[in-house]
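Enquirer: how does the following fold in three dimensions:
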Amino acid sequence: MTGSIKQKTPAVRPNGSSKGPRGPQAARSLTRNAPSTTVPGFTIIELLIAVIIIGVLVAILIPVLVRRVEEARIARAESDVEHIKDALERAHIHTNYVYRLYVLDDNLGGNGLYLPLDPGDLDGVRDETGNWTVQTPTRMFIDYNTGQFAGNYQNIYASLTRNETDFGWAGPYINYQRGNFTWQDLPTDPWGEEYLLFTPAGVVDQQAGTVENFYNFTVLGTDTTVTLRGPFFDRFTVLSKGPNRAPGDGSVAAQFGIADDIYRQF
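Expert: I've put the predicted structure just below:
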């Protein structure tokens, strides 16, 4: 009997297809042939490059932003000293006197109350008798010719409150923006310092109601206190000490009106 090798014919499924692999082998085959759904991520190098680019942009932009903010503050201070100077000039034209800065936003009359912490209370010029935030509040009249406070201020104030219209008071001469002045109603510059008023005789101490021929300040970068001696200006001057918050350049030899000081005169 002659042996022969018979070739097995693959079984055919009812739909005509041949039997393929079954079980785990079939699963492996399907997995191997399926399209990939993995999303490619960033490599460490790509992340480092992105961080470096962001750092460079920040290093460029931050100084620009800081400079723009400082420029805006300087512009506001320039506008403030101009408005305060104009208010003082108008008050002088109307009444023949220059005033302590807290008086400039006073209305005609008053309600008999002085409430510096109440944002809804509007000061009247008659309310200054109750002003407990400064010394001798009614000593407010500065003689334009001498640059000193008038000695007969009580009589002048009585004349003012007796009839503001006849006296010539037409306030308020300025409106300080809420948050830009101290609770004593003294205007502050963008760096948080009070604006200074100078007369030909010296600098006005707004708290005490006096004109002083000296000014004490701390030298920048030190604990050293220096006394500047006047006279400082030969005319009335409104001044902000500027970004460095010190007279002039803030050195031992500092002078008002130089370096970054911002001022207007009349």
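
Enquirer: from here on, just use CA atoms for contacts and neighbour counts.
Expert: Noted.

Enquirer: next helix or strand past the longest helix seen in the chain?
Expert: Using DSSP state H to define each element, the chain has its longest helix at helix 44-95. Remark: after helix 44-95, the chain's next helix or strand is strand 97-99, criterion DSSP states H and E.

Enquirer: any idea which helix or strand comes after that next one?
Expert: Proceeding N to C from strand 97-99, the next assigned helix or strand is strand 141-143, under DSSP H and E.

Enquirer: downstream neighbour of that next one in the secondary structure list?
Expert: Using DSSP H and E, the helix or strand that follows strand 141-143 in sequence is helix 153-162.

Enquirer: show me what that following helix is packed against.
Expert: Applying 3 or more Cα pairs under 8 Å, 6 or more residues apart in numbering; DSSP states H and E, one finds that helix 153-162 contacts helix 164-167.

Enquirer: which positions in the helix it packs on come out as buried?
Expert: 164, 167 (16 or more other Cα atoms under 10 Å).

Enquirer: what do you get for stretch 76-84?
Expert: Within stretch 76-84, the residues that count as buried by 16+ other Cα under 10 Å are 77-78, 80-84.

Enquirer: ok, residues contacting that stretch?
Expert: Residues from elsewhere that reach stretch 76-84 (Cα atoms under 8 Å, 6 or more residues apart in numbering): 174, 189-190, 195, 238-240, 242, 262-264.

Enquirer: go with 6 Å
Expert: Stretch 76-84 is contacted by residues 189, 238 when judged by Cα atoms under 6 Å, 6 or more residues apart in numbering.

Enquirer: now do the longest helix of the chain against helix 153-162, angle only.
Expert: Calculated by axes from the mean of the first three to the mean of the last three Cα atoms, to 10 degrees, helix 44-95 forms an angle of 90 degrees with helix 153-162.

Enquirer: out of everything not next to it in sequence, what's closest to Phe214?
Expert: Once flanking residues are discounted, Phe214 sits nearest to Arg229: 4.5 Å by Cα to Cα, 6 or more residues apart in numbering.

Enquirer: just to check, the one you found is in contact with Glu212?
Expert: No - between Arg229 and Glu212 there is no contact under Cα atoms under 6 Å: 9.3 Å.

Enquirer: neighbour count: those two, which is higher?
Expert: Glu212 (17 against 13; other Cα atoms under 10 Å).

Enquirer: state the distance from the more buried one to Leu228.
Expert: Between Glu212 and Leu228 the computed distance is 11 Å (Cα to Cα, to the nearest Å).

Enquirer: compare with the first, here's sequence two:
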Amino acid sequence: MSRLDYTWGLKTQDSRLKRKNRSSLGSRVSGFGSTQGFTLVEIMLVVIIIGILAAMVIPNIAGRGEQARVSAARADIDANLTSALDLYELDNGQYPTTEQGLRALFEKPASAPEPISWNGPYLKKKRTPLDPWGREYRYVSPGIHNTEEFDLFSYGQDGVEGKDDIGNWGSDSADEAGR
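Expert: Predicted structure coming up:
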């Protein structure tokens, strides 16, 4: 018998032993009795638990989109646009008129009263700012609610003057503010 025959014989015998060990090991691991899979009761219990969790989580998530838009509008009004208007007022001695509008923050007004020392643009984007609903912010100077300065507001989700307006006069609702 040659060395090659002897080696081949060991390999085949070794592989038969491995197969035998694997099959006996597999039966021990998966042999937890005769049941395989889940019972109908177990599946229904999992479905009920998932349903209960979904019922608790979905209502909390559903209103977040609109709440985020309102927060973004308030941040635009209270920080970004008001700061830009205050800088304009510091440079020119007064806020832009209603006719000049928010356009005066990125384009020097040509209408009276012409700015004394326009150092704009006062906004990074050179276009009229849009609220989170895609509509232009409203600007009135002098303001109805802020008679010393200006009113800066968004008509909110519904896009019409009324109940869900967001403005710089400290109230979420124009109805509450007497508008």
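
Enquirer: now do the same for the residue nearest to Phe214 of the first structure: its match in the second structure.
Expert: Taking TM-score structural alignment for the superposition, Arg229 of the first structure sits opposite a gap in the second structure.

Enquirer: now do Pro190 of the first structure
Expert: Per TM-score structural alignment, Pro190 of the first structure is aligned with Pro132.

Enquirer: burial of the closest residue to that match other than its chain neighbours, as a residue count?
Expert: Leaving out its chain neighbours, the residue that sits closest to Pro132 of the second structure by Cα to Cα, 6+ apart is Arg69, at 5.6 Å. Using other Cα under 10 Å, Arg69 of the second structure has 16 neighbouring residues.

Enquirer: trace Arg69 of the second structure over to the first structure, please.
Expert: Using TM-score structural alignment, Arg69 of the second structure pairs with Arg73 in the first structure.

Enquirer: now Ser83 of the second structure
Expert: Checking TM-score structural alignment: Ser83 of the second structure goes with Asp86.

Enquirer: ok, that match to Gly202 of the first structure distance?
Expert: Separation of Asp86 of the first structure from Gly202 of the first structure (Cα to Cα): 20 Å.

Enquirer: for Pro24 of the first structure, same thing?
Expert: For Pro24 of the first structure, the distance to Gly202 of the first structure - Cα to Cα - is 100 Å.

Enquirer: who's more crowded, these two?
Expert: For Pro24 of the first structure versus Gly202, the count of surrounding residues by other Cα under 10 Å is larger for Gly202: 24 against 9.

Enquirer: list the contacts of Ala91 of the first structure.
Expert: Here Ala91 of the first structure is in contact with no residues (criterion: Cα under 6 Å, 6+ apart).

Enquirer: ah, wrong one, I meant His92 of the first structure
Expert: Contacts for His92 of the first structure (Cα under 6 Å, 6+ apart) come out as Val98.

Enquirer: number of residues surrounding whichever residue in the first structure pairs up with Leu40 of the second structure?
Expert: Structural alignment (TM-score structural alignment) places Leu40 of the second structure against Ile44 in the first structure. A count of nearby residues for Ile44 of the first structure, using other Cα under 10 Å, gives 9.

Enquirer: ok, now Ala59 of the first structure?
Expert: Using other Cα under 10 Å, Ala59 of the first structure has 11 neighbouring residues.

Enquirer: for Ile61 of the second structure, see how far away the counterpart of it in the second structure is.
Expert: Here Ala59 of the first structure is matched to Ala55 in the second structure, going by TM-score structural alignment. Distance from Ala55 of the second structure to Ile61 of the second structure, counting by Cα to Cα: 11 Å.

Enquirer: repeat for Asn21 of the second structure
Expert: 53 Å.

Enquirer: for Ile45 of the first structure, see how far away the closest residue to Leu160 of the first structure other than its chain neighbours is.
Expert: What sits nearest to Leu160 of the first structure in space, not counting adjacent residues and going by Cα to Cα, 6+ apart, is Phe167, at 5.4 Å. Between Phe167 of the first structure and Ile45 of the first structure the distance is 79 Å, computed by Cα to Cα.

Enquirer: just Phe236 of the first structure next, same as before
Expert: Relative to Ile45 of the first structure, and taking Cα to Cα, Phe236 of the first structure is found at 65 Å.

Enquirer: the more surrounded of those two?
Expert: Taking other Cα under 10 Å, Phe236 of the first structure and Ile45 do not tie; Phe236 has more neighbours (23 against 9).

Enquirer: which non-adjacent residue is nearest that one?
Expert: Thr199 (4.4 Å).

Enquirer: map that neighbour across to the second structure for me.
Expert: Under TM-score structural alignment, Thr199 of the first structure pairs with Ser141 in the second structure.

Enquirer: check contacts around the match of Ser83 of the second structure.
Expert: Contacts of Asp86 of the first structure (Cα under 6 Å, 6+ apart): none.

Enquirer: quick one: it from Ile44 of the first structure, how far?
Expert: Taking Cα to Cα, one finds Asp86 of the first structure at 63 Å from Ile44 of the first structure.

Enquirer: with Thr227 of the first structure instead?
Expert: From Thr227 of the first structure to Ile44 of the first structure the distance is 60 Å (Cα to Cα).

Enquirer: over to Asp105 of the first structure?
Expert: Computed as Cα to Cα, the Asp105 of the first structure to Ile44 of the first structure distance reads 63 Å.

Enquirer: what about the closest residue to Val103 of the first structure other than its chain neighbours, neighbour count?
Expert: Leaving aside its sequence neighbours, Val103 of the first structure sits nearest to Val125 (Cα to Cα, 6+ apart; 7.2 Å). Using other Cα under 10 Å, Val125 of the first structure has 25 neighbouring residues.

Enquirer: for Arg103 of the second structure, same thing?
Expert: With other Cα under 10 Å as criterion, Arg103 of the second structure counts 17.
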